[in-house]
Every structure is written in C-alpha cells, then in structure tokens.
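J.: The following comprises the amino acid sequence and a computationally predicted model.
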Amino acid sequence: MNNNSNKNNNNQGQITLSQADKLAIISGLISTFGGGLGTIATLLAIQEEQLEIKQDSDNNDLIISELHSLKKQVNTLQKELKQIKKMLSRLS
C-alpha cells in the first residue's frame, strides 16, 4: 500500500507537458540561441571593422612618415643643387 501511495504522490507532484508545450519550449530555446548567434555575429562584424580602421590608420601613419622622409631628401637635394649652381657660376 505504501508503494501505491508513494506512486500517487509522485504522479501528483509531476507536471505533464503536452507535445505542443514541449515544442513551444524547444522553439523558444532555438529562438534564444539564434538571437545569441546574431549578437555574436554583430560583435564580430564590429571587431573586424575596428581592426580594418586600425590597419588603415597604421598605413596612414606609415605613409605620412615616408612623406616626411621624402621631404627631407628633397630639401637636402635642393641645398646641394644650390651649392652646385654657386660652384658653376664661379667657374663661368
């Protein structure tokens, strides 16, 4: 008798879900998972864009540095050209 009363108590304490309820829970979980994946995809896209911007900035810094170097070289060449012109004018 005790076994039967225990089974009845256990059965009364359990909630049975219909197939529709189970499907609703599963679809809710899948929907939540999909939303999480969408959020992760958005974060990855933002990180990729930030990396691209940083690389562009680094490239710009390198180009600016090279331009400064070229400017110094041009200035040096201009000075040397002036000196050569002076030397040539003395010879004439």
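T.: The structure has been received and is ready for your questions.
J.: Please make it C-alpha for all contacts and neighbour counts, starting now.
T.: Fine.
J.: Show me where this structure has its strands.
T.: Counting by DSSP state E, one finds no strands in the chain.
J.: distance of residue 26 from residue 35?
T.: Distance, residue 26 to residue 35, using Cα to Cα, to the nearest Å: 14 Å.
J.: put this beside the first:
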Amino acid sequence: MSKNKDMTDLLSNSENDAAKLAVLAGIFSTLGDGLATIAAIMALEDAQQQSNNNNSNNNNNSDGNSNKIDELEKQVQYLTKELNKLKNSRK
C-alpha cells in the first residue's frame, strides 16, 4: 500500500510540476508578446519621424525653389528695364 501511495504522490507531483511549467511558459509568452508590441510601436514612431523629416526637407526645398524663382523674376524685370532703356536711348 505504501508503494501505491508513493506512486500516486509521484504522479501528483509530476502534474503539479507540469502545471507550474505551463504557468511559467504563459508568463514568458505574455512578456514576449509585450516586448514585440513595444518594438512595433517603436518602429512605427521611427517611421513617422522619418516621414516628417522627409516632408520637412521637401518643404525646405520648395521654399528654396520659390526663392530662386523670385530672384529670377527680379533679374528678368531688371533686364527688361535695361533693354527698354537701350531701345529708348537709340531713338
């Protein structure tokens, strides 16, 4: 009878150990999922920041192009005035 009780205790301990391991595995799995979520959030934030930087650079280039166009318009106006002066001086 003692051997039978020992065998039952042994099986009970094995089931207990298996249940404990299952709980630990669940905890580790949950922690891993949490870390994966944090990594995904960080990747999204980084992508948004890069997108914002690209938009900012494009806006800066547009401003630079606008300034160049304004400067070219001023030069054309100046050259047109000079050309008109030359035409009037020949009359």
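T.: Done, it's in. Here the structure is a predicted model, which is why all the values come from computation and not from measurement.
J.: Would you pull the TM-score for this pair?
T.: The TM-score (TM-score structural alignment, normalised by the length of the second structure) is 0.76; 77 aligned residues with a Cα RMSD of 1.6 Å.
J.: mind listing the helices for the second structure?
T.: 2-90 (DSSP state H).
J.: Dead centre of it: give me the residue that sits there.
T.: Per Cα atoms, centre = their mean, the C-alpha nearest to the average position across the second structure is that of residue 47, at 1.9 Å.
J.: what's the counterpart of it in the first structure?
T.: Using TM-score structural alignment, the equivalent of residue 47 of the second structure in the first structure is residue 49.
J.: ok, its match to residue 58 of the first structure distance?
T.: Here the criterion is Cα to Cα. By it, residue 49 of the first structure lies 14 Å from residue 58 of the first structure.
J.: cool, residue 73 of the first structure as well?
T.: Residue 73 of the first structure is 23 Å from residue 58 of the first structure, by Cα to Cα.
J.: And residue 16 of the first structure, by the same measure?
T.: The gap separating residue 16 of the first structure from residue 58 of the first structure is 62 Å, by Cα to Cα.
J.: Residue in the first structure paired with residue 34 of the second structure?
T.: Taking TM-score structural alignment, the alignment pairs residue 34 of the second structure with residue 36 from the first structure.
J.: Pull the number of nearby residues for that match.
T.: Neighbour count of residue 36 of the first structure, defined by other Cα atoms under 10 Å: 12.
J.: and what of residue 41 of the first structure?
T.: If you count neighbours by other Cα under 10 Å, residue 41 of the first structure ends up with 12.
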